[in-house]
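**Student:** dropping the sequence and predicted coords here.
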Amino acid sequence: MSSLKTVNELIAGSVGGAAQVLVGQPLDTIKTRAQIAPKGMFKGPMDILVQTLRKEGFFALYKGMASPLIGIAGVNSLLCH
């Protein structure tokens, strides 16, 4: 019975961590682009969002997501245990 509880906690932590990354990644992408852009390139976060969507498409907001997705799922699954 204890091993079933552990498996459930690991799955719940992994799913929770994945949800955290899926929601936060677009915001992190916008923040990073704001930090590295030359001064005056963007008018603000909404301008970054609009320009990114127009030039690169929706999935550009999720570039570089694989590593955080794998890492956070593992961390959250251990923290929930």
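**Tutor:** That came through fine.
**Student:** can we go C-alpha only for contacts and neighbour counts from here?
**Tutor:** Noted.
**Student:** next, count neighbours for Gln20.
**Tutor:** Using other CA atoms under 10 Å, Gln20 has 16 other residues around it.
**Student:** for Lys43, see how far away it is.
**Tutor:** Using CA to CA, to the nearest Å, Gln20 is found at 27 Å from Lys43.
**Student:** take this one as well and set it beside the first:
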Amino acid sequence: MSNESKFPKAAQDLIAGTVGGWAQVIVGQPLDTIKVRLQTQPSPPLYKNATDCFRQLVKQEGPKGLYRGVMPPLAGIGFW
């Protein structure tokens, strides 16, 4: 029995890298969203800390708010 795949090594690497990149974006996007909101908040601050920012964001926009703006990074990984 042969261990050779039907896909060329370059295609396997491209697919694995793309899926890995997508996973990185999906995991990191909520943290990046909170970081950006904390960095760009007006004075006086809207949020006390990262936890407060997270709670307010989910309360006001729901869990989907954590993934606002996720499509451009996903589109730019791998195949593009």
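**Tutor:** Good, I have the coordinates. Being a predicted model, the structure only gives us computed values, none of them experimental.
**Student:** would you pull the TM-score for this pair?
**Tutor:** The TM-score (TM-score structural alignment, normalised by the length of the second structure) is 0.84; 75 aligned residues with a CA RMSD of 1.9 Å.
**Student:** in the second structure, what range does stretch 54-68 of the first structure match?
**Tutor:** Stretch 54-68 of the first structure corresponds to residues 59-73 of the second structure when matched by TM-score structural alignment.
**Student:** kindly report the same for stretch 27-37 of the first structure.
**Tutor:** Using TM-score structural alignment, stretch 27-37 of the first structure pairs with 31-41 in the second structure.
**Student:** do a quick rundown of the helices in the second structure.
**Tutor:** Using DSSP state H, the helices of the second structure run over residues 9-39, 50-61, 71-75.
**Student:** next one: the longest one to chain centre, how far?
**Tutor:** The gap between where helix 9-39 of the second structure is centred and where its chain is centred comes out at 5 Å by CA atoms, centre = their mean, to the nearest Å.
**Student:** which positions within it qualify as buried?
**Tutor:** Within helix 9-39 of the second structure, the residues that count as buried by 16 or more other CA atoms under 10 Å are Thr18, Gly21, Trp22, Val25, Gln29, Pro30, Thr33, Ile34, Arg37, Leu38.
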